[in-house]
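Undergrad: generate a structure from the sequence data that follows.
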Amino acid sequence: MTSHPGAGDTVDWGAVEAGWGTPFPGDFKKFMVEYGAGTIDDYLSVLLAEPQGGFDGGPAYMGMAEESRNAEVAWRVEPSKPRLITWGLDSSADILCWQADGDDPDDWPVVVWSRGDGRWSEYPGGMAEFLCHVFRAEFDRCPLGDLSLWGAASPRFLHRDEQQRLRDSGIDPWTGEADPFAGMFGD
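TA: Got it, this is the predicted structure:
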């Protein structure tokens, strides 16, 4: 998956990791540098790394902190379960997280809340490995609620700022054609 000019985000990892009280996985840090927060094939959104309290101490709508709280509502059936940190969401309302258990974040498995199945599934390896397995259709079954990325030969990533720039210019970011809904919902 190639990035595009202007992709990538600068993250204050000291603030993020202090806010969560833990280091973050190395592959996610590299992803933020190369790609940043954005969307893959208009289906899976990768969230921007943010402090646990959100930016400026307030919750961010659909941000990492807010979505981690949402994931833990479904996860915390038992108080002894390790906490979750959400790194992605998809258009099927699935939630993609790390099971933040253990001292080495590079060993944290990915867990996916499947809205369609109403259950959690765990996948060894980090975020980048998980995405590669999805793109190559290497799991026993697709872990996401839709087959949009399953076996995707050349998935496309768009940084959130590039998506917004295209929308603001009246272009659908995913088709490159004029957006028939441009301007309908205000600025």
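
Undergrad: CA only for contacts and neighbour counts going forward, please
TA: Fine.

Undergrad: what packs against the lengthiest strand in the chain?
TA: Using DSSP state E, we find that the single longest strand of the chain is strand 84-90. If you count contacts as 3 or more CA pairs under 8 Å, 6 or more residues apart in numbering; DSSP states H and E, strand 84-90 packs onto strand 44-46, helix 64-75, strand 95-99.

Undergrad: quick check: angle from that strand to strand 95-99?
TA: 150 degrees (axes from the mean of the first three to the mean of the last three CA atoms, to 10 degrees).

Undergrad: helix or strand: which one has residue 162?
TA: helix 160-168 (DSSP states H and E).

Undergrad: give me the helices and strands touching that helix, please.
TA: strand 38-40.

Undergrad: quick one more, to check against the first:
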Amino acid sequence: MAAPVGGGDSVDWGTIRADYGWQFPNDYKEFVAVYGMGSIGDSLFISTPPFSEYPYASHLLSETPYPPPGGLLCWGTNEGGDDFLWRCADADPEQWTIVIRTRDQTLHEYDMGIGEFLLNVISGNLVIPLTASLEIDPPVFETWREEDLRMKEEGELEGF
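TA: I've put the predicted structure just below:
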């Protein structure tokens, strides 16, 4: 999946750890640096912790203490009401696994990091049981900046 022009967000990971108590897997940090907050194919929205340009009130860590209740932290969603989470059972974020929680609360766990998971989903090597299928062919990433601009142009962000 091509990196978007002007993509990537500069998260101060040290501040995130100091302010919220969280540390994150390296592959997620790399994803955020290259792609940032946004969506794949307007189908899978990927969230980030707050950063200096962050325009929204809620974010990946909104009201989520460390360790999280139930050991799960949501990093993505789709329009079908499915959640993409980490199982944060280990103090070492490199050991976290991916969990999909469908709208009916069924859990599916994958023993891989977010980078490997997204690569397998985008390439079609991993088909996950979701409430709504992901529209990611071709896999295009739209940053939050691009989405805001598009929505303003379409009149969907009045007063933003």
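
Undergrad: TM between them?
TA: Between these two chains, after superposing, the TM-score reads 0.82 (TM-score structural alignment, normalised by the length of structure 2); 154 aligned residues with a CA RMSD of 2.5 Å.

Undergrad: about what we covered before: in structure 2, what residues pair with the longest strand of structure 1?
TA: Mapped onto structure 2 using TM-score structural alignment, strand 84-90 of structure 1 covers residues 72-78.

Undergrad: with structure 1 overlaid, report how far that stretch is off on average.
TA: Averaged over the aligned pairs, stretch 72-78 of structure 2 sits 1.3 Å from structure 1 after superposition, using mean CA distance after the TM-score superposition for structure 1.

Undergrad: mind listing what the closest residue to residue 4 of structure 1 other than its chain neighbours touches?
TA: Spatial nearest neighbour of residue 4 of structure 1, chain neighbours left out: residue 158 (7.5 Å); criterion: CA to CA, 6 or more residues apart in numbering. Counting by CA atoms under 8 Å, 6 or more residues apart in numbering, residue 158 of structure 1 touches 3, 4, 7, 35, 38, 39, 40.

Undergrad: next one: residue 100 of structure 2
TA: Per CA under 8 Å, 6+ apart, neighbours of residue 100 of structure 2: 82, 83, 84, 85, 106, 107, 108, 109.

Undergrad: counterpart of it in structure 1?
TA: Residue 100 of structure 2 maps onto residue 112 in structure 1, by TM-score structural alignment.

Undergrad: if we can go back for a sec, among the contacts of residue 158 of structure 1, which recur in structure 2?
TA: Compared against structure 2 with both residues aligned by TM-score structural alignment, their matches' CA atoms under 8 Å, those retain 4, 38, 39, 40.

Undergrad: check contacts around the second one.
TA: Applying CA under 8 Å, 6+ apart, one finds that residue 38 of structure 1 lies in contact with 45, 46, 47, 157, 158, 159, 160, 161.

Undergrad: now do the helices in structure 2.
TA: Secondary structure of structure 2 (DSSP state H): helices at 13-20, 26-34, 114-123, 144-153.

Undergrad: and the last one, which stretch of structure 1?
TA: Just to be clear, that refers to helix 144-153 of structure 2. Counting by TM-score structural alignment, helix 144-153 of structure 2 sits on residues 160-169 of structure 1.

Undergrad: how far out from the middle of the chain is the matching stretch?
TA: From the chain centre to the centre of stretch 160-169 of structure 1 is a distance of 19 Å (CA atoms, centre = their mean, to the nearest Å).

Undergrad: give me the buried stretch members for that stretch, please.
TA: 160, 162, 163, 166, 167 (16 or more other CA atoms under 10 Å).
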